[in-house]
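# Could you look at this predicted model? Sequence included:
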Amino acid sequence: MEIQHERTRFETDTPALHPVQASFSATTLHRDNSFILSGYRCGSFILDAMNIASLTSDKVNIWSHALGSLWFLHQFFDDCIKDDTTALLTSDRFAIGMFDMSVALCFFFSAAFHTFSNHSRSVYRLSNQMDHLGIVLLMWGTGLSGAHFVFRCQRTAYTVHLTLMSASAVLSGLATLRPAFRETGDQQPRVLVYTCFGIGLFAPVLHGLYAFGLAELDERMGLRSFLGLALLNSIGASLYLYKAPERWLPGRCDLAGQGHNWMHGFVLAGVWMRCNGLVQLAIPRSARQEVL
């Protein structure tokens, strides 16, 4: 009796919706978007590394998050380590620093995955795991920093929300380690896990809205930048999942402008907006020297 193994991205056939006219000898690993007709990376990691400056369908994804990771690593030192940040309260510096570092690590794992995904099967799987774990880490850092500023003077409430978010992050992280989560063409498990975790990040917001009202909540946590981050991430994820605009312009977004590129851009814009919002919150609060 033959055993039917689950087909992964490594074993799927090249999508047949459009004929692939690859400028490189691409492997099926990178042909997970049938609307991208050319610009695929070659199957050899060494040859690809020797042509690091060449344009392929992955280069925007690599450089956008590689540079973004470096910028947020610099932002971490700028917000938390530099001498002129000592005026900030330690708890504020910790919350902002956790957000900055979670973004830097998420972007680093993303850039590493896009860079090394054609190295080998084992490296692909490991980097893909870290890529998905990085998303969970970023969401956890976002929730932690938001809950800190909402309940900055109510440490019991903050501890409860942090515990719940951390437990959700652990469960989400464990889910991302399952092969069915990453290696099948079905995106529903990923959407379900990230959506449920993302909705949970609004628990401190709703609690704060009930306890303090809309105006004070905005003053406490920078609600506008938090919602802006959520909105931009949602737009980017929608473009990625729907494969827009390459769905309507097959072959014209092969090197840049595809939905995956737009998702990276919207995520960058969202975390930059939220980072600025958090820094603006910390400065007046520390100046008032509020006591926890």
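That came through fine. Residues are numbered from 1 along each chain as shown.

# okay, CA-based contacts and neighbour counts for the rest of this
Will do.

# and the helix or strand hosting Ser234, how far out from the chain's middle?
According to DSSP states H and E, Ser234 maps onto helix 223-242. Centroid separation for helix 223-242 versus its chain: 11 Å, with C-alpha atoms, centre = their mean, to the nearest Å.

# by how many degrees do the helix or strand that that helix is followed by and helix 223-242 diverge?
Per DSSP H and E, helix 223-242 leads on to helix 259-288 as the next helix or strand towards the C-terminus. Relative orientation of helix 259-288 versus helix 223-242 (axes from the mean of the first three to the mean of the last three C-alpha atoms, to 10 degrees): 170 degrees.

# hmm, back to that, going by contacts, tell me the helices and strands next to the helix holding Ser234.
helix 259-288 (3 or more C-alpha pairs under 8 Å, 6 or more residues apart in numbering; DSSP states H and E).

# Quick check: buried residues in the helix it packs on?
Neighbour counts over helix 259-288 (16 or more other C-alpha atoms under 10 Å) mark 259-275, 277-279, 281-282, 285-286 as buried.

# where do the helices sit along the stretch 51-200 of the chain?
Counting by DSSP state H, counting those that start in this stretch, one finds helices in the stretch 51-200 of the chain at the ranges 59-80, 90-116, 121-150, 155-176, 179-182, 188-200.

# Out of the ones you listed, which is closest to Leu255?
Comparing the helices of the stretch 51-200 of the chain by their distance to Leu255 (C-alpha to C-alpha), the top pick is helix 59-80, with 7.7 Å.

# quick one, that closest one and helix 259-288 angle?
Helix 59-80 runs at 10 degrees relative to helix 259-288, counting by the same axes, to 10 degrees.

# picking that back up, tell me which of the helices of the stretch 51-200 of the chain sits nearest to Pro245.
helix 59-80 (15.5 Å).

# In the closest one, which residues are buried?
For helix 59-80, by 16+ other C-alpha under 10 Å, it's 59-62, 64-66, 68-69, 72-73, 75-76, 79-80.

# List the contacts of the closest residue to Asp254 other than its chain neighbours.
The shortest distance from Asp254 to any non-neighbouring residue, by C-alpha to C-alpha, 6 or more residues apart in numbering, is to Ile36 (5.1 Å). Each residue near Ile36 by C-alpha atoms under 8 Å, 6 or more residues apart in numbering is listed here: Val20, Ser57, Glu246, Pro250, Gly251, Cys253, Asp254.

# Against that first model, consider the following:
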Amino acid sequence: MTSHARQDARDKAGTGWLTTKAEWYGATTQRHVRFDEIDGEVKVKHEDGDIDVVDYNALLGWDELCHLDGRYSMNADDMAVGIYFLSVITCFFFSFIYHIFLDHSECTRTWTCRFDYLGIVIPLWGTTVSSTHFGFYCEPGLQNAYAIIGTFAGLACAVTTLHPSFAGPASRRFRTGMYVFLGLSSFLPIIYGILLFGLDAMNKRMSLWCYVALGLLHGSGATLYASRVPERWWPGRCDVVGSSHQVMHVLVVLGAAVYAAGVLRAREYWTGVSCVTLH
């Protein structure tokens, strides 16, 4: 299957947001790999590297989740940590499934593509829940309010991603608005926390700098992918290994790993600090 045919599936899934086929996912003059399957023959594909990355790191995340430190009892802190890890694992799993079934039927490609985009929504929600849990640890009212808002935004994004009625160019602005709403539900509480407690306190509370690193790594990956770097600079040299798509996957994994360490550090911090509710 060519990259253009692959994007047709994204468009039918309602996820081909850009205006021309040349701008769509995978349809770039810098990439020359054809995604063809020939009976009885297995060909090296650009997506093979993507599959390896997401599969390996999903397994690592699951292993970490299954070996949470036994010093902690199962409580709200463990739930916050578990939600983050499970959301990241789900993201990698959906991406893995999408790349595996790229050459399947049109209907399968369409639905796995939608779930691939749902894999963006779920970790955003998981990050919001975990960061606000630890960032507003002693403020249960704010903690619950932000969790509810983030969950509502996540559900709204999930519906607009999966439901066929929101597919196609006509709903593009609405879908974009839902994703912006979800991003703000994660970002704005942190800004308020900084104003309320200060940078140093928020870093101790919810590993703020790990959260920032997560955003920078994911933002860098998205920027490289959107600008088609490095294949734009070296046409034909990154067709199988080193394309912007693969670099994006690596940066997404690194960002998830960095904030995973941050979430565990935040939980460790609150095990030794007395909680004094602000008035």
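Done, it's in. Just so we're clear, the structure is a prediction, and the values are computed from it rather than from any experiment.

# Quantify their similarity with the TM-score.
TM-score of the superposed chains, computed with TM-score structural alignment, normalised by the length of the second structure, equals 0.83; 261 aligned residues with a C-alpha RMSD of 3.0 Å.

# How about the secondary structure of the residue nearest to Asp254 of the first structure?
The three-state label given to Ile36 of the first structure by DSSP: H, G, I helix; E, B strand; the rest coil is coil.

# just checking, what residue in the second structure corresponds to it?
By TM-score structural alignment, Ile36 of the first structure lines up with Arg31 in the second structure.

# Any figure for the gap between that match and Tyr192 of the second structure?
Note on Arg31 of the second structure: its distance to Tyr192 of the second structure, by C-alpha to C-alpha, to the nearest Å, is 43 Å.

# Need the residue closest to the centroid of the second structure.
With distances taken as C-alpha atoms, centre = their mean, Ile120 lies nearest the centre of the second structure, 3.8 Å away.

# Help me confirm that that one comes into contact with Cys91.
Yes: counting by C-alpha atoms under 8 Å, Cys91 is a contact partner of Ile120 of the second structure at 6.5 Å.

# Give the residues shared as contacts by the two.
Residues within reach of Ile120 of the second structure and of Cys91 at once, by C-alpha under 8 Å, 6+ apart: there are none.

# picking up where we left off before, find the nearest non-adjacent residue to the corresponding residue of the first structure for the residue nearest to the centre of the second structure, please.
With TM-score structural alignment defining the correspondence, Ile120 of the second structure maps onto Ile135 in the first structure. Closest residue in space to Ile135 of the first structure, ignoring its immediate chain neighbours: Cys106 at 5.8 Å, by C-alpha to C-alpha, 6+ apart.

# Excluding chain neighbours, give the residue nearest to the aligned residue in the second structure for Arg121 of the first structure in space.
Arg121 of the first structure maps onto Glu106 of the second structure when the alignment is built from TM-score structural alignment. Among residues not flanking Glu106 of the second structure along the chain, Ala9 sits closest, at 6.6 Å (C-alpha to C-alpha, 6+ apart).

# ok, that neighbour - contacts?
Glu106, Arg109, Thr110, Cys113.

# Need the buried ones from those selected in ChimeraX.
If you want just the buried ones from those in ChimeraX, going by 16+ other C-alpha under 10 Å, the selection is:
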select :109,110,113
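
# And the contacts of Ala9 of the second structure, which is closest to Val81 of the second structure?
Closest to Val81 of the second structure, out of all of the contacts of Ala9 of the second structure and judged by C-alpha to C-alpha, is Cys113, at 27.6 Å.

# right, and the closest one touches Tyr98 too?
Yes: using C-alpha under 8 Å, Cys113 of the second structure makes contact with Tyr98 at a distance of 6.0 Å.

# Pull up the gap between the equivalent of Val53 of the second structure over in the first structure and Tyr210 of the first structure, please.
Superposed on the first structure with TM-score structural alignment, Val53 of the second structure falls opposite Ser64. According to C-alpha to C-alpha, Ser64 of the first structure and Tyr210 of the first structure sit 39 Å apart.

# Repeat that for Thr115 of the first structure.
45 Å.

# One more: His148 of the first structure?
His148 of the first structure is 16 Å from Tyr210 of the first structure, where distance means C-alpha to C-alpha.

# So between these two, which is more surrounded?
Legend: neighbour count by other C-alpha atoms under 10 Å for His148 of the first structure and Tyr210, higher for His148 (25 against 11).

# which residue packs closest to the equivalent of that one over in the second structure, ignoring adjacent ones?
Under the alignment (TM-score structural alignment), His148 of the first structure pairs with His133 in the second structure. Spatial nearest neighbour of His133 of the second structure, excluding adjacent residues (C-alpha to C-alpha, 6+ apart): Gln143 at 5.7 Å.

# Same question for His260 of the first structure.
Leaving out its chain neighbours, the residue that sits closest to His260 of the first structure by C-alpha to C-alpha, 6+ apart is Tyr240, at 5.0 Å.

# Report the contact partners of the residue mapped onto the one you found from the second structure.
Aligning on TM-score structural alignment places Tyr240 of the first structure opposite Tyr225 in the second structure. Counting by C-alpha under 8 Å, 6+ apart, Tyr225 of the second structure touches Ser244, His245, Val247, Met248.

# wait, which of these is closest to Cys138 of the second structure?
Using C-alpha to C-alpha, Met248 is the member of those that sits closest to Cys138 of the second structure, with 36.2 Å.

# Tell me, how many residues neighbour Leu126 of the first structure?
Neighbours of Leu126 of the first structure under the rule other C-alpha under 10 Å: 14.

# should've said Thr142 of the first structure
Residues near Thr142 of the first structure, counting by other C-alpha under 10 Å, number 25.

# That one contacts Asp100, correct?
No: with contact defined as C-alpha under 8 Å, Thr142 of the first structure does not reach Asp100; the gap is 9.2 Å.
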